[in-house]
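# prediction below, plus the sequence it came from.
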Amino acid sequence: MEKVIEMKGITKVFPGTIANDDVNFELLRGETHVLLGENGAGKTTLMNVLYGLYQPEKGDICIKGEKVKIANPNDAIKRGIGMVHQHFMLVHNFTVAENIVLGAEPRKGLKLDINKAIEDVENIAKKYGFNIDPKAVIEDITVGQQQKVEILKALYRGAEILILDEPTAVLTPMEIEELGNIINNLKAEGKSVILITHKLKEVMSMSDRVTIIRRGKVTGIVKTEDTSIDELAELMVGRKVQLTVDKKPSNPGEEILIVENLQAKDGRGLPAVNGVNLKVKRGEILGIAGVDGNGQTELIEVLTGLRKAESGKITLKDKDIFNKSSKEIIDSGVGHIPEDRQKRGLILKYSLYENSILGTHHKAPFSKNKVLDYKKIREYAKRIIKEFDVRTPSDEVPASALSGGNQQKLIVAREISKDPDLLIASQPTRGVDVGAIEFIHKRLVEERDSQKAVLLVSFELDEILALSDRIAVMYDGQVVGVLDRKDADEQKLGILMAGGSLNKLEEEVIKDEQ
């Protein structure tokens, strides 16, 4: 088959790190090729080189056999390369059609020919099997629809090669399936697709070949049909990985956290948490599923004292913690693994030993008469660093020097070592590799087994299904359903996550059975 892209010996260096180290990559016409690797492995950097956002220190790029220099994204677009970034680049108060033609508008005289733009968008959407309204305003459509707009934007500019960076990170299961169909339609038209991801399940279902990158180097190139999830995980991390969560049935006890009719606003003053009711018991993991932006972040911020609620009631072990300070909530027995480790979890310029006692720094044995006991602090830090396998040269290095996965492990170590009655884990494995995921999952289950209450928030449905004993689904600021794990599956959760009702699904199942 024809090679549409060849990258030979690409080396890209940033201060203090070699992001790509003599990397070779090739893409064939009409294939979906996955770039797989742990966080920070160099996947996105390599594609940013191909798209002209970075210039390599050395190496060559050939398009259809011709050696080229791609100086900037405009060069890449002219050569038929389109890139959909992880964070979309859309004008939110423009329509779908206006966003797609932006910068390449059809004109009638000096004016934008909006009718021609809408017609062009309808034609290209129909050609590739996209179901989208060209007149809809971006801020009024779902994240999955916004992603389609980004893909159509690239296709409208003549992209033959499409790079999708972490395309499934914010999609519902149904939208992921739809994306798979879109990719197949693109391939049928002779287009080539590069997916950047670390989600092994989607690699297996969406790709023809996989190039695995570890620490800036290629560790393997395999045909998807000749490999397995276990083999890919091993190539990605460099050792065998336990991918399934090993846990016995839960043994729930008393209710530790009770949330009643909670109301809270977001940063713009709009309702974000809209009458939430929740109960978390000792000895269980309650998972909260939902697409990003449905009030999960604001709910956790209220529960941890980072945001004031408008009204409602929050009780922890019969104690009222509604609108209390973060210090009071921590002292009441709450541990918190925040969704943004760098903004909320660590002080990056502080040492690991200083970060290891955040939240308990005012208590014995770390503090006496408001004076810190650094001998005790460092003994403690060294112990939890060893216990939680935080990879670091010493406890003295700043938190900023650690990889994302090791920063996350330090936070998990600190919060679990507080011995909380309630552990709130928000996106506990976001952006970490499968090795760190395996470790963090094991520790969360151990907390449950030692009769702690665990509240887990994750946008990864696989993680919710693997860890939870009960699953609450949030949509539009409300809990729209709570299912026992044994009754939950991807289809049911996907319907609830999209704002649908399980009653219709049950009616369809009954009809099918009749």
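Noted; the coordinates are in hand. The structure displayed is predicted, hence computed values, not measured ones.

# please count neighbours and contacts with C-alpha atoms only from this point.
Fine.

# output the contacting helices and strands for the helix or strand L152 falls within.
Following DSSP states H and E, the helix or strand that holds L152 is helix 143-156. Under the contact definition 3 or more CA pairs under 8 Å, 6 or more residues apart in numbering; DSSP states H and E, helix 143-156 sits against strand 81-84, helix 96-101, helix 114-128.

# if you count neighbours, what's buried in that helix?
Buried positions in helix 143-156, judged by neighbour count with 16 or more other CA atoms under 10 Å: 143-156.

# now the element after it, going C-ward?
Downstream of helix 143-156, the first helix or strand assigned by DSSP H and E is strand 161-165.

# could you pull out the strands for the stretch 1-150 of the chain?
Defined through DSSP state E, counting those that start in this stretch, the strands belonging to the stretch 1-150 of the chain, from first to last, are 3-14, 17-28, 32-36, 58-63, 66-68, 81-84, 107-108, 111-112.

# swap in the stretch 301-450 of the chain?
Assigned by DSSP E, counting those that start in this stretch, the strands in the stretch 301-450 of the chain fall at 311-316, 319-320, 334-337, 367-368, 371-372, 422-426.

# tabulate the ones you listed (JSON lines), appending distance to K108.
As requested, the strands of the stretch 301-450 of the chain are arranged in JSON lines below (distance: least, CA to CA, whole Å):
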{"stretch": "strand 311-316", "distance to K108": "54"}
{"stretch": "strand 319-320", "distance to K108": "65"}
{"stretch": "strand 334-337", "distance to K108": "55"}
{"stretch": "strand 367-368", "distance to K108": "73"}
{"stretch": "strand 371-372", "distance to K108": "72"}
{"stretch": "strand 422-426", "distance to K108": "51"}
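
# adding distance to E66 and mean neighbour count, write those strands out as JSON lines.
Converted to JSON lines, the strands of the stretch 301-450 of the chain look like this (distance: least, CA to CA, whole Å; neighbours: other CA atoms under 10 Å):
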{"stretch": "strand 311-316", "distance to E66": "64", "mean neighbour count": "18"}
{"stretch": "strand 319-320", "distance to E66": "69", "mean neighbour count": "12"}
{"stretch": "strand 334-337", "distance to E66": "50", "mean neighbour count": "24"}
{"stretch": "strand 367-368", "distance to E66": "66", "mean neighbour count": "14"}
{"stretch": "strand 371-372", "distance to E66": "64", "mean neighbour count": "13"}
{"stretch": "strand 422-426", "distance to E66": "47", "mean neighbour count": "24"}
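
# structure B:
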Amino acid sequence: MSSSDNDVYLLEAKNITKKFGEFTANDNVSIGLVAGEIHALLGENGAGKSTLVKMMYGSLQPTSGELFWNGKKVNIKNPAMARDLGVGMVFQHFSLFESLNVVENISLAIPEEKNLATLAKKIAKVSSEYGLPLEPYAVVADLSVGERQRIEIVRCLLQEPKLLIMDEPTAVLTPQEADQLFVTLRKLSSEGVAILYISHRLEEVRQLCHDATILRHGEVVDNVDPAKETAQSLAQLMVGSAVHQIEVRENKNLGEVLLKTQNLNIKGLGTQ
């Protein structure tokens, strides 16, 4: 947690535990998120990251522990309550209808906006303002994975979130798309939006995030400034032991060639 003792966290989780039967997914987890901060949540697969953010978003309920919003205790019973508070979440797996266009998909999350033409103008404005170009009337089935992610992000931004949770956002992006996403996130951060950022790409975490909380086996093991760490040291915190680099073997003579083809022609495939 990077807030000083005199500051109030935008969202604070205190001693959160979540059990599924005998399995403990989160064990006494505490984390505080500050307005305008990009905060990384790191850990191996199965460390408890997704479980924790789902409780922040109201998709799951904690077994014990407390959540505070601007210093006041809250019980986030469902995602609708989370959105009303100002929490938006972009999931790793998109929830879009491929047969519908962009504006139709976004309208499902904003039922109070009945006029699709008005909503389309808002989409165009927000997507342009934040460097997330979208054609409001494009059919989702015709869009790339990166463009589909933009729909999810713009859908959140139209609801003016105070906290945006991003779950592995660059996993599906090209390097160029990832760079543009970082520009967008830095702009949101400069406007006071808190961002909780889940990623396994540790170099981008070092470049982008102001703070990082590391989970291991469902417990918080450290809170660090990622810019002062290396990707190697972050990985070691995540797994709890030294991470060995994989050495690339030099080209070696592996022995006599047993089978070789040259100028092989297969009908319909051409020369191989």
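Perfect, I can see it now. Note that the coordinates shown come from a computational prediction; the quantities given were computed from them, not determined experimentally.

# could I get the helices and strands packed on helix 143-156 of structure 1 in a markdown table, plus columns for mean neighbour count and distance to K199 of structure 1?
A markdown table is the format used below for these (neighbours: other CA atoms under 10 Å; distance: least, CA to CA, whole Å):
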| stretch | mean neighbour count | distance to K199 of structure 1 |
| --- | --- | --- |
| strand 81-84 | 25 | 17 |
| helix 96-101 | 25 | 28 |
| helix 114-128 | 16 | 25 |
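
# out of these, flag the one nearest Y380 of structure 1.
Evaluated over those, closeness to Y380 of structure 1 peaks at strand 81-84, with 44.7 Å, by CA to CA.

# which residue numbers in structure 2 does that closest one align to?
Strand 81-84 of structure 1 corresponds to residues 87-90 of structure 2 when matched by TM-score structural alignment.

# how big's the offset between that stretch and structure 1?
After superposition onto structure 1, stretch 87-90 of structure 2 lies on average 0.8 Å away from the residues it aligns with, using mean CA distance after the TM-score superposition for structure 1.

# Y54 of structure 1 -> structure 2?
Superposed on structure 2 with TM-score structural alignment, Y54 of structure 1 falls opposite L60.

# does that match touch P79 like I think?
No - using CA atoms under 8 Å, L60 of structure 2 makes no contact with P79, being 9.2 Å away.

# aligned to L185 of structure 2, what sits in structure 1?
Under the alignment (TM-score structural alignment), L185 of structure 2 pairs with I183 of structure 1.

# any idea how far the closest residue to that match other than its chain neighbours lies from F130 of structure 1?
Taking CA to CA, 6 or more residues apart in numbering, and ignoring the residues beside it in sequence, I183 of structure 1 has V193 as its nearest neighbour in space, at 7.4 Å. Applying CA to CA, to the nearest Å, the value for V193 of structure 1 to F130 of structure 1 is 16 Å.

# and for T168 of structure 1?
Relative to F130 of structure 1, and taking CA to CA, T168 of structure 1 is found at 17 Å.

# with L186 of structure 1 instead?
Here the distance between L186 of structure 1 and F130 of structure 1 works out to 11 Å (CA to CA).

# mind checking how far the spatially most central residue of structure 1 is from H87 of structure 1?
Centroid-nearest residue in structure 1: A169, 4.7 Å away (criterion: CA atoms, centre = their mean). With the distance defined as CA to CA, A169 of structure 1 ends up 10 Å from H87 of structure 1.

# repeat that for I314 of structure 1.
Between I314 of structure 1 and H87 of structure 1 the distance, using CA to CA, works out to 34 Å.

# I285 of structure 1 now?
Distance of I285 of structure 1 to H87 of structure 1, given as CA to CA: 30 Å.

# can you check V371 of structure 1 too?
Remark: distance between V371 of structure 1 and H87 of structure 1 (CA to CA) = 44 Å.

# again, but for Y353 of structure 1
Distance, Y353 of structure 1 to H87 of structure 1, using CA to CA: 34 Å.

# more crowded one of these two?
Neighbour totals were compared for Y353 of structure 1 and H87, and Y353 leads with 24 against 11 (other CA atoms under 10 Å).

# check the gap between the more buried one and E513 of structure 1 for me.
Applying CA to CA, one obtains 61 Å for the distance of Y353 of structure 1 from E513 of structure 1.

# before we move on, the earlier item: wait, isn't the residue nearest to I183 of structure 1 in contact with L28?
No - using CA under 8 Å, V193 of structure 1 makes no contact with L28, being 9.2 Å away.

# who's more crowded, the two?
Comparing V193 of structure 1 with L28 by other CA under 10 Å, the one with more neighbours is V193, at 27 against 20.

# now do the SS call for the more buried one.
In terms of secondary structure, V193 of structure 1 is strand; the call rests on DSSP: H, G, I helix; E, B strand; the rest coil.

# aligned against structure 2, show me the partner of it.
Under the pairing rule here (TM-score structural alignment), the equivalent of V193 of structure 1 within structure 2 is I195.

# do the same with I100 of structure 1
In structure 2, I100 of structure 1 lands on I106 (TM-score structural alignment).

# mind listing what its match touches?
Applying CA atoms under 8 Å, 6 or more residues apart in numbering, one finds that I106 of structure 2 lies in contact with 151, 155.

# could you check how far it is from A80 of structure 2?
If you measure I106 of structure 2 against A80 of structure 2 using CA to CA, the figure is 15 Å.

# what lines up with V126 of structure 2 in structure 1?
Under the alignment defined by TM-score structural alignment, V126 of structure 2 corresponds to I124 in structure 1.

# that match contacts G158, correct?
No - the pair formed by I124 of structure 1 and G158 falls short of the contact definition of CA under 8 Å, at 10.8 Å.
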